[in-house]
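Q: Quick one, structure for this:
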Amino acid sequence: MRSLYLIRSHGQVGLDGEQVVVRCNQEELERVPLPQLDQILVHGNLQLTTPLIRACLERQVSIAFFSQSGWCQGRLHPIDKGYRNRMRHQQMLNLQERQVAAMSLIRGKIANCRVLLLRLTRRQRREEVSNALQRLGWLLGKIKGSITPERLRGLEGNAALEYQRALGVLLDENGFIVQGRQYRPPTSPFDALSSYGYGVLGASLQTLLELHGLDPYEGVLHVGSARHPALVSDLIEPFRTLLVDPFNVWLIRTGRIKADDAFEHRDGGVYLGDTSRRLWMKAWAKHMAEEVQLASNRRGPRWELLDELVRSFVRFVYDPTGGLTVPQRR
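A: Next up is the predicted model:
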């Protein structure tokens, strides 16, 4: 089963027998067999026909509507669709199984940190970055076997510090100072960019978790609370350096976001201004709609990377021995 992402500013999506058909200006653009789908995610102003909606409800296919930047605006669920047993399986994961998933997520995050730094310094690499790459490789090698959750959090924290120091060296000439993680409230322009991007991505992840019948508040690494969806914080880790940070660096290096005029200081923090938020959202929607190579050996929008990780976690919930597949930058 797979998700169908509909990312267009306009068009019509209908049903032809067992096929979901996407059209724009009377031209057929795509056909997907409905029996292969378990959810349809609509990004943009497309019109879904009533026969298609009824067929989805009859076949237990959920439909979710998103803004182009990824905010979920609402969902259509069949009345009898539910994943209560899936949540029970999730809650039954023991400490060792949760640790296996957490290690995979942190390994993915650190690996993505290294590859991003390597890509940003292909032409010229300063000594501080070379040293950080060596230490990140060493920390990555330490995440193996049976280590305690506390030890894993310590390794993740050290890796984040090394990565942010190196990134700060690379962005200093653009006027952005990277001092470490400070998001509540953000105290620097780069913290403001990161906080905003992680928030948008986290909202999209939480929606996917709920669509797949998982409990966003039942994590494997972070501790949840009534106001903290721990599983969202867990799964977002590898995407910080796979999706958000590279995108923010691109905005900075191309001059689309500047440290001296894109931010406002208020309430003890630093935040993106209204104009900058609109610019960020518009560019983010385009960035996430671009096609990339997916783990399933096909191409699809970057949004599907989130879906792949959530589906991998669903499989892990039912069979922890199969491990957790985490998207990594190559």
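Q: C-alpha only now, for contacts and for neighbours.
A: Noted.
Q: any idea how far Leu4 lies from Val13?
A: To Val13, Leu4 is 11 Å away according to Cα to Cα, to the nearest Å.
Q: Those two: which is more packed in?
A: Val13 (22 against 19; other Cα atoms under 10 Å).
Q: and the helix or strand hosting that one, what does it pack onto?
A: Following DSSP states H and E, one finds Val13 within strand 12-16. Strand 12-16 sits against strand 19-24, strand 47-48, helix 50-58, with contacts defined as 3 or more Cα pairs under 8 Å, 6 or more residues apart in numbering; DSSP states H and E.
Q: sorry, back to before: quick check: neighbours shared by Leu4 and Val13?
A: Shared contacts of Leu4 and Val13, defined by Cα atoms under 8 Å, 6 or more residues apart in numbering, are absent.
Q: all helices for the stretch 151-300 of the chain, in order.
A: 189-211, 230-239, 245-253, 274-289 (DSSP state H, counting those that start in this stretch).
Q: Tell me which of the helices and strands packed on strand 12-16 lies nearest to Val310.
A: Among these, helix 50-58 comes nearest to Val310, with 21.1 Å by Cα to Cα.
Q: Could you identify the helix or strand that succeeds the closest one?
A: Counting by DSSP H and E, the element after helix 50-58 in chain order, helix or strand, is strand 62-66.
Q: right, and the helix or strand after that next one?
A: strand 72-76.
Q: And that next one, how far out from the chain middle?
A: 18 Å (Cα atoms, centre = their mean, to the nearest Å).
Q: what comes into contact with it?
A: Taking Cα under 8 Å, 6+ apart as the rule, strand 72-76 contacts 62-67, 203-204, 207.
Q: of the residues you listed, buried ones?
A: Buried by 16 or more other Cα atoms under 10 Å: 62-66, 204, 207, out of the contacts of strand 72-76.
Q: Let's see this one next, to set against the first:
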Amino acid sequence: MTVLYVTERGASLKVKHQQFQIYHNSEIQLSIPVNRISHIVLFGSCRLTHGAMSLALRRQIPVMFLSYQGRYFGRLQGKIAEIDYLQQQVKNSLNPEFRLRQAKSIVAGKLSNSWILLRRLNRYHQQTEVKEAIAQLADTINKIPQAESIDTLFGYEGQSARIYFQALGTLIQDPFQFTKRTRRPPTDPVNSLLSLGYTLVFQNLYTLIQAIGLHPHFGNLHTPRHNHPALVSDLIEEFRAPIVDSLVVYLLNSNIFIPEDFTAPDNRGGVYLQPSALKIFLKHWQTKLQSQITHSHTGAKVTYQRCLELQVWEYLTCVLGEQENYRPIQSKM
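A: Presented below is the predicted three-dimensional model:
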């Protein structure tokens, strides 16, 4: 199974003989069997024909709509939450002890993987600032089990994120500079790549959560609010450092991207990938998702894409009461 990305301006996604076909300037660019597609991502003004839309809905293939800059617009997805799961999710959302237990695991997973990535990247540099950040993250991780509220956990998470990103910036080589995390819009190339990567992981998890019948809006660390899929925001946390951040550092420090691959700041200060560079990013993105790691619970070799799916099932076992605490994956040194 694979993700179908459509990036060409003015391209059309059609269907014929149970195959999705991408047309651009009236010429077919790609044809791929429907049963090989897990979900579809359309960038910018790409067009989805009625036939392709109908088939995607019948086959329960989600379609995501992003701007050319990678900003999320919306999604087309037919499946809704399983009623038994939804009832249990609502019940759990009203249980402060359940929410706090899972929130502790989520924050611990995020900070632990951030800590491991900094240690891995700093192994040969031994920068003092990074060493101090690693020590501060370790200290905060040790405090998490004693946290008495979700607000306290948010405080730990926010403070640690600032420390982590400052340290990460010192590990990114010239000509790129990164001093802090900026969103909506991302104001430099590093933030642009981080935002795009986070958006793609977020939508991937959203698809997997709905595919097994969970409702994406009932989270634990993040609380339900209007039009916010809180559960997706919960489950993405452990994957930010090992999937997105590590890839971004690799792409920039390996000179795969240069400053000219990014747009000049727009009227809001936003910086984004050029269309040709977006294709390069997506190629490396798919390679990253298909790279293998040792799953920290099973000990089996799995791809990151499979790992995303396994973690959604892991959370379902907590929803159903089959285990008490959610277990995030933990990166290896």
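Q: hang on, the earlier thing: find the pair from the contacts of strand 72-76 of the first structure with maximum spatial separation.
A: The most widely separated members of the contacts of strand 72-76 of the first structure are Ser62 and Ala203, with 17.9 Å between them, by Cα to Cα.
Q: At which residues are the strands of the second structure located?
A: Along the second structure, the segments classed as strands by DSSP state E run 2-6, 12-16, 19-24, 27-33, 37-43, 47-48, 63-66, 72-76, 292-294, 301-303.
Q: For Ala133 of the second structure, find the nearest of the ones you listed.
A: Distance to Ala133 of the second structure, taken as Cα to Cα, is lowest for strand 292-294 among those, at 25.4 Å.
Q: tell me what the closest one is packed against?
A: The contact analysis (3+ Cα pairs under 8 Å, 6+ apart) places strand 292-294 of the second structure against strand 301-303.
Q: Report the contact partners of the spatially most central residue of the second structure.
A: For the second structure, the residue whose C-alpha lies nearest the mean C-alpha position (Cα atoms, centre = their mean) is Val201; its distance is 2.2 Å. Shown in contact with Val201 of the second structure (Cα under 8 Å, 6+ apart): Ile236.
Q: go on, Tyr183 of the first structure?
A: So Tyr183 of the first structure contacts 191-192, 194-195 (Cα under 8 Å, 6+ apart).
Q: That one -> the second structure?
A: Using TM-score structural alignment, the partner of Tyr183 of the first structure in the second structure is Arg183.
Q: gap between its match and Gln210 of the second structure?
A: Relative to Gln210 of the second structure, and taking Cα to Cα, Arg183 of the second structure is found at 26 Å.
Q: pretty sure Glu264 of the first structure contacts Thr275?
A: No. Counting by Cα atoms under 8 Å, Glu264 of the first structure stays clear of Thr275, with 10.8 Å between them.
Q: Among those two, which residue is more densely surrounded?
A: Glu264 (14 against 10).
Q: Residue range in the second structure corresponding to the strand holding Val13 of the first structure, please.
A: On the second structure, no counterpart of strand 12-16 of the first structure exists by TM-score structural alignment.
Q: now that strand against helix 50-58, angle please.
A: Angle of strand 12-16 of the first structure versus helix 50-58, following axes from the mean of the first three to the mean of the last three Cα atoms, to 10 degrees, is 70 degrees.
Q: Please list the outside residues in contact with strand 12-16 of the first structure.
A: Contact with strand 12-16 of the first structure is made by 20-24, 46-49, 51-52, as judged by Cα under 8 Å, 6+ apart.
Q: Would you mind measuring from the nearest residue to Arg165 of the first structure once chain neighbours are set aside to Phe190 of the first structure?
A: Excluding its sequence neighbours, the residue lying closest to Arg165 of the first structure (Cα to Cα, 6 or more residues apart in numbering) is Val178, at 6.8 Å. To Phe190 of the first structure, Val178 of the first structure is 6 Å away according to Cα to Cα.
Q: tell me the average deviation of the longest helix seen in the first structure from the second structure after fitting.
A: Counting residues, the longest helix found in the first structure (DSSP state H) is helix 95-120. With mean Cα distance after the TM-score superposition for the first structure, helix 95-120 of the first structure departs from the second structure by a mean of 0.8 Å once superposed.
Q: which non-adjacent residue is nearest Leu155 of the first structure?
A: Leu139 (6.4 Å).
Q: count of neighbours near that neighbour?
A: That count, for Leu139 of the first structure with other Cα under 10 Å as the rule, works out to 16.
Q: Then Trp284 of the first structure?
A: For Trp284 of the first structure, the neighbour count with other Cα under 10 Å is 21.
Q: ok, it - contacts?
A: For Trp284 of the first structure, counting by Cα under 8 Å, 6+ apart, the contacting residues are 69, 247.
Q: what's the counterpart of it in the second structure?
A: Matched by TM-score structural alignment, Trp284 of the first structure corresponds to Trp285 in the second structure.
Q: can you tell me how far that match sits from Ile243 of the second structure?
A: In terms of Cα to Cα, Trp285 of the second structure sits 9 Å off from Ile243 of the second structure.
Q: now do Tyr23 of the second structure
A: 31 Å.
Q: ditto for Ser160 of the second structure
A: Applying Cα to Cα to Ser160 of the second structure and Ile243 of the second structure gives a distance of 18 Å.
Q: Neighbour count for the two, which is higher?
A: Comparing Ser160 of the second structure with Ile243 by neighbour count (other Cα under 10 Å), the higher total belongs to Ser160, at 23 against 19.
Q: Neighbours of the nearest residue to that one once chain neighbours are set aside, how many?
A: Distances taken as Cα to Cα, 6+ apart place Leu137 nearest to Ser160 of the second structure, at 6.2 Å, with adjacent residues excluded. Counted with other Cα under 10 Å, the neighbours of Leu137 of the second structure add up to 25.
Q: ok, now Asp260 of the first structure?
A: Asp260 of the first structure: 11 neighbours (other Cα under 10 Å).
Q: residues touching it, list them.
A: Gly175.
Q: The first structure: matching residues for stretch 66-73 of the second structure?
A: Under TM-score structural alignment, there's no match for stretch 66-73 of the second structure.
Q: tell me how far the ends of that stretch are from each other?
A: 5 Å.
Q: cool, and stretch 250-259 of the first structure?
A: 14 Å.
Q: which residues are in contact with that stretch?
A: So stretch 250-259 of the first structure is contacted by 174-176, 189, 276 (Cα under 8 Å, 6+ apart).
Q: Repeat the analysis, applying 10 Å as the threshold.
A: 170-171, 173-177, 188-190, 193, 245-246, 248-249, 262-263, 272, 276-277, 279-280, 283-284 (Cα atoms under 10 Å, 6 or more residues apart in numbering).
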